[in-house]
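Undergrad: No letters, just coordinates:
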């Protein structure tokens, strides 16, 4: 049996052996034992690992500028951070996404990986902390309580931008269908009852607007998470940080990330307040609710194919039943519905975690982070899937929609201005009783001439405000 080479490290609790092959150290090893919760390591969220590297990189540059970190150590830390930022060593970020300690284990994990890689770059062995220390040098002028929330905000910016891009593409897909379906008349419905005519293009155009509005709201929420507390250290007072560190670190981080980051005007407030995360979660919930409503519509409109609405056809992507041959289910809208349910649940979790903070720190930011990253990632995938596997392939059943309009009682609403409400009401009741269509009854009773009726029932006149010429 081959033995694993170990190295001895030390922390507050004493000595601890760590496999010599890993870049993390004693603090991370203890966190692995303490938090076997989800089995999901923080490397699940590459945005967060990259953001941690960006924060540590900014700190090293700031500390060198301020004369607090010598060039040799600073350059090694910078080089290690650049590697992680480019995607290397992400497998060394192993602590569970849900952890006690307000993110301390995540910060320690980053400090140790960066320190040990920097030591390698200096020609030293892993664990040679007398030469370059995870806390004395990599974490210089920092606390988990300003590093972790700052890294979260940077990572969330990256994730928000990806979701916005996916939503923008989905908007374009709906808008293209709105143009394609612009001339197809159908019945609109309220409370699942016939209402008044509209075009299928108008229906799909409304979906484009709904999603586009929330892409804009996401941008507004992103501005709130551009305010960081880096430099506040433990509770926002800046204890143990150089008086010029907060400004210098923010400048460096802004340059590294190319994000519009600003230092909070009150670091004590910013260290304990997670309101920006609540705001972002609320926008994600709003987006999820709208996407789910749209998917409910797509499932209804495509229901059938013979015994349902049958107005549109969703692209068939897989067989729908193990017992019913030929059945095809609306699986893409269904999966988006389920993502929406998850996001709504995540919002409840974030709300409770935000409320549970006490005094100068919220200890529950790890579950806030986990919930936000899951919501962002799954919504992004849902938008991409809905667009590529469903929306772009939707087709219209034009004859079915026209037949519905022709036989709908809802047409009487368009006749109100010309025959009066009472006459229109009687017309609707008689049509229901007899099964006759509205147009036949109108002409048979001489309520309007054929020419007048034809003009009133023109698609352009049925689907927008009445033109003045019709009142003549």
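TA: Sure, I can see it. Because the structure is predicted, anything quoted here is derived from the model rather than measured.

Undergrad: can we go C-alpha only for contacts and neighbour counts from here?
TA: Noted.

Undergrad: need the contact list for residue 83.
TA: Residues in contact with residue 83, defined by Cα atoms under 8 Å, 6 or more residues apart in numbering, are residue 89.

Undergrad: Same question for the one 10 residues further on.
TA: If a contact means Cα under 8 Å, 6+ apart, then residue 93 has 24, 41-43, 49, 106, 109-110, 113 as its contacts.

Undergrad: residue ranges for the helices of the stretch 201-350 of the chain, please.
TA: Remark: helices assigned in the stretch 201-350 of the chain by DSSP state H, counting those that start in this stretch are 245-257, 267-272, 275-301, 331-355.

Undergrad: Which elements pack onto the shortest one?
TA: Meaning helix 267-272. In this structure, helix 267-272 packs against helix 144-180, with contacts taken as 3 or more Cα pairs under 8 Å, 6 or more residues apart in numbering; DSSP states H and E.

Undergrad: here's the one I want to compare it with:
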């Protein structure tokens, strides 16, 4: 490897704020349409601000230059700053071009003779700045967007659970009739799932709080002062209301992105439960004449270009497509993290974009589903009652009195003759109508029985 490379000269547009390194990246990576996400660039600018303030406070960067950097960053954050950041996700795997893009833009806007590398990038390397920005992005997006959206969905489900606690219907296992439960109990499963998913996502963030900043090129901290990492974290905590801290082993922080994979795993687990819930709802709403027909969905738009009056579960279809995308994204995150060779993982732009996409899509789709579907969901009580009346699985309650084998024969007879289980039991004079009604009281079938005398 030669250290005497002569890079091809580039022509810069005077109306642009970036410099030669950004322009070379634009020229050399004309790949796809995916650009570095705004949330990631915002996080990167915040990291740059914290680094400048830390260096200036220690006298390593002059007051003039430190203030110029911070003022430039504040100016960018107050404007549509993405016009200054045009680079593709598909670039060098360390995110170096995007780091240099930020350095060049800040130096240009800041003036005062700022040098992109010597001043804006002082005490930093793309190898520690970029993963630090990924962690800041992840924390901010999850805490400010995903978790509030998930909380609102859970709250809406809790209200539905309370409203439906006395509405008894037939249960289903293996897509076949099963013993009764209340619709409130059915909804309670969704509530419990999402509450646990929320906790799992929150728990995963304790690892994302560890930042790689201060590791510089390979994790040794070359070219930065002792304590720089803590100073940067302190500034970030103050500006962003976070609780980040330096990662103890910077070699780990640079070469692996396992904290991000872990968080994405938690998001994926949440997506699997959301997909289960969404599928339950669309099955229960199937019909309206020839399906299960136990739920009514809001009619938001025409469902068909040829079939008049058709209403489809469109919000559910959008939500479940997002869930599938997230599951695929999880495989991307897993493989990308496994490719950290020696002291650096070089799949960071891909991992950052993938995680950003998953958080964004799940937040947006779940918010839309909650507002445009869940809040308008209505149980069709007449159909629930009809299905409950005609199911044969309520006969399970007779096991206590007649035994499994005899009850099985009665169920088979009822099914073959098209009779109700009550008609068969009374026809065989196995018990009185009063005893039958007492044994098959559906309200007593949705909870364990009490032992007499206790």
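TA: Yes, it's here. Quick caveat, the model's predicted, so the values are computed rather than measured.

Undergrad: quick one on the thing from earlier: dump the contacts of residue 93 of structure 1 into CSV; add distance to residue 218 of structure 1 and neighbour count as well.
TA: Below are the contacts of residue 93 of structure 1 laid out as CSV (distance: Cα to Cα, whole Å; neighbours: other Cα atoms under 10 Å):
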residue, distance to residue 218 of structure 1, neighbour count
24, 35, 28
41, 27, 19
42, 24, 23
43, 25, 19
49, 22, 25
106, 27, 29
109, 31, 27
110, 29, 28
113, 33, 26
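
Undergrad: can I get the residues you listed in a markdown table with distance to residue 429 of structure 1 and secondary structure?
TA: A markdown table is the format used below for the contacts of residue 93 of structure 1 (distance: Cα to Cα, whole Å; DSSP: H, G, I helix; E, B strand; the rest coil):
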| residue | distance to residue 429 of structure 1 | secondary structure |
| --- | --- | --- |
| 24 | 77 | coil |
| 41 | 65 | strand |
| 42 | 64 | helix |
| 43 | 65 | helix |
| 49 | 66 | helix |
| 106 | 69 | helix |
| 109 | 73 | helix |
| 110 | 73 | helix |
| 113 | 77 | helix |
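
Undergrad: Most widely separated two among these?
TA: 41 and 113 (14.4 Å; Cα to Cα).

Undergrad: circling back to that earlier point, of all the helices of the stretch 201-350 of structure 1, which lies closest to residue 207 of structure 1?
TA: Nearest to residue 207 of structure 1, of these and by Cα to Cα, is helix 275-301 at 6.8 Å.

Undergrad: which part of structure 2 lines up with that closest one?
TA: Per the alignment by TM-score structural alignment, helix 275-301 of structure 1 matches residues 258-284 in structure 2.

Undergrad: Give the buried residues for that stretch.
TA: If you call a residue buried by 16 or more other Cα atoms under 10 Å, then stretch 258-284 of structure 2 has these buried ones: 258-275, 277-279, 281-284.

Undergrad: By how much does that stretch deviate from structure 1 on average?
TA: On superposition with structure 1, the mean distance recorded for stretch 258-284 of structure 2 (mean Cα distance after the TM-score superposition for structure 1) is 1.1 Å.

Undergrad: what range in structure 2 matches stretch 206-214 of structure 1?
TA: By TM-score structural alignment, stretch 206-214 of structure 1 lines up with residues 189-197 in structure 2.

Undergrad: residues in contact with that stretch?
TA: If you take Cα under 8 Å, 6+ apart as the criterion, stretch 189-197 of structure 2 is touched by 150, 154, 157-158, 266-267, 269-270, 273-274, 277.

Undergrad: Which members of those define the maximum pairwise distance?
TA: Maximum pairwise distance in the contacts of stretch 189-197 of structure 2, criterion Cα to Cα, is 22.0 Å, between 158 and 266.

Undergrad: By how much does the match of stretch 206-214 of structure 1 deviate from structure 1 on average?
TA: With mean Cα distance after the TM-score superposition for structure 1, stretch 189-197 of structure 2 averages 1.2 Å from its match.

Undergrad: Stretch 99-107 of structure 2 too?
TA: For stretch 99-107 of structure 2, the mean deviation from structure 1 after alignment is 0.9 Å (mean Cα distance after the TM-score superposition for structure 1).

Undergrad: Which stretches in structure 2 count as strands?
TA: Using DSSP state E, the strands of structure 2 run over 168-173, 176-182, 210-211, 245-246, 295-296, 340-341, 344-345, 378-379.

Undergrad: And residue 373 of structure 1, what's its match in structure 2?
TA: Match for residue 373 of structure 1 (TM-score structural alignment): residue 356.

Undergrad: Residue 433 of structure 1 now?
TA: Checking TM-score structural alignment: residue 433 of structure 1 goes with residue 416.

Undergrad: Contacts only, for its match.
TA: Counting by Cα under 8 Å, 6+ apart, there are no residues that residue 416 of structure 2 touches.

Undergrad: My read is that residue 280 of structure 1 contacts residue 218, right?
TA: Yes - using Cα atoms under 8 Å, residue 280 of structure 1 is in contact with residue 218, at 7.2 Å.

Undergrad: how close does residue 327 of structure 2 get to residue 294 of structure 2?
TA: Between residue 327 of structure 2 and residue 294 of structure 2 the computed distance is 29 Å (Cα to Cα, to the nearest Å).
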